[in-house]
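> A structural model of the following input is requested.
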Amino acid sequence: MADSDRTARRPGLPPTPPPIPPHAGGADSAPQPVPTNADEALAIGRRHFPEVGSPGGPAELFVHEFDLGYLIHAGWPPPADPTAPPAEPGGSNVVVSKSDGEVSFLPNFPPEAAVELYHRSYRPKSS
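Below is the predicted model:
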């Protein structure tokens, strides 16, 4: 599919969300850094979001620590018209595993729902 196909709008439909970033881990890549605290997890997760404060980028990034990892999610500036639908719906949360540093992408759910989804789908790598 050409880039122009992805950005084309069809009347009555929201814009096509951007492609999901490539998986950060993998069998052929170097070992992922394993975060030991929220600041280190944020540094890893920051690579998967637009620059904070950039045009169209998040206003800030938040870290939610839980038993298996760190959930990084973006805070977006308030829209000019709060009654209008979002210009670009979608997005994702990033989870950095505490056990091996693996980066996973989850839907842009509230933190508690995203953590619950991660618990349901998490499968540790077999050694």
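
> rest of the way, CA atoms for contacts and neighbours
OK.

> what sits against the most centrally placed residue in the chain?
Note on the chain: the residue nearest the mean C-alpha position is Asn93, at 3.0 Å, using C-alpha atoms, centre = their mean. Going by C-alpha atoms under 8 Å, 6 or more residues apart in numbering, Asn93 touches Leu71, Ile72, His73, Ala74, Phe105, Leu106, Pro107, Asn108, Phe109, Ala114.

> which residue ranges form the helices in this structure?
According to DSSP state H, the chain carries its helices in the segments 3-7, 38-46, 111-121.

> mind giving me CSV with those and columns for mean neighbour count?
As requested, the helices of the chain are exported to CSV (neighbours: other C-alpha atoms under 10 Å):
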stretch, mean neighbour count
helix 3-7, 10
helix 38-46, 18
helix 111-121, 14
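
> In CSV, list these along with distance to Ser54.
As requested, the helices of the chain are exported to CSV (distance: least, C-alpha to C-alpha, whole Å):
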stretch, distance to Ser54
helix 3-7, 20
helix 38-46, 13
helix 111-121, 23
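
> what's the closest of the ones you listed to Lys98?
For Lys98, the closest of these is helix 38-46, at 8.8 Å, according to C-alpha to C-alpha.

> One more sequence to fold, the one below, so I can look at both together:
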Amino acid sequence: MVPTDADHALEIGRTLFPREGSPGGPVGLFVHEFDIGYLIYPGYPVHDDPNVPPPCPGGSNAVIAKADGKVTFLPNRPPEDAVELYRLLLSRETP
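As a prediction, this is how the structure comes out:
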């Protein structure tokens, strides 16, 4: 499904992640729009003790392409880093 805007991309993204608020699930999902896609990424609660690792380390982000709706999963990285990684992956796919 090709997203029509950021809200629609977030709606599609909700089908790709555990339900928000479920045990071990994110507290929210967020969308970061960029020129060729929408990065959907989960938010997890902040710990009181910064030395304690998150309850669910790892995870992933998803990019939904604006052109064709193709979903690409990426490691859980800050938005700008994830977008850069997505561009790198695309450049390797293009002959």
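
> Any idea what the TM-score is?
TM-score of the superposed chains, computed with TM-score structural alignment, normalised by the length of the second structure, equals 0.88; 92 aligned residues with a C-alpha RMSD of 1.4 Å.

> about what we covered before: out of the helices of the first structure, which is closest to Ala59 of the first structure?
helix 38-46 (12.6 Å).

> which residues in the second structure does the closest one match up with?
Matched against the second structure by TM-score structural alignment, helix 38-46 of the first structure falls on residues 6-14.

> Residues in contact with that stretch: which ones?
Against stretch 6-14 of the second structure from outside (C-alpha under 8 Å, 6+ apart): Pro3, Leu29, Phe30, Val31, His32, Glu33, Tyr38, Ile40, Ala62, Ile64.

> how about Lys66 of the second structure, what's its partner in the first structure?
By TM-score structural alignment, Lys66 of the second structure lines up with Lys98.

> ok, how many other residues are close to the residue lying closest to its match once chain neighbours are set aside?
The shortest distance from Lys98 of the first structure to any non-neighbouring residue, by C-alpha to C-alpha, 6 or more residues apart in numbering, is to Gly69 (4.6 Å). By other C-alpha atoms under 10 Å, 25 other residues sit near Gly69 of the first structure.

> so what's the aligned partner of Gly69 of the first structure in the second structure up against?
The equivalent of Gly69 of the first structure in the second structure is Gly37 (alignment by TM-score structural alignment). Counting by C-alpha under 8 Å, 6+ apart, Gly37 of the second structure touches Val63, Ile64, Ala65, Lys66, Ala67.

> Spit out the contact partners of the closest residue to the first one other than its chain neighbours.
If the residues on either side of it in the chain are set aside, Val63 of the second structure comes closest to Leu39, at 4.4 Å by C-alpha to C-alpha, 6+ apart. Counting by C-alpha under 8 Å, 6+ apart, Leu39 of the second structure touches Val31, His32, Glu33, Asn61, Ala62, Val63, Ile64, Pro79, Ala82, Val83.

> Show me what the last one aligns to in the first structure.
Think Val83 of the second structure. Per TM-score structural alignment, Val83 of the second structure is aligned with Val115.

> what separates its match from Phe49 of the first structure, distance-wise?
According to C-alpha to C-alpha, to the nearest Å, Val115 of the first structure and Phe49 of the first structure sit 19 Å apart.
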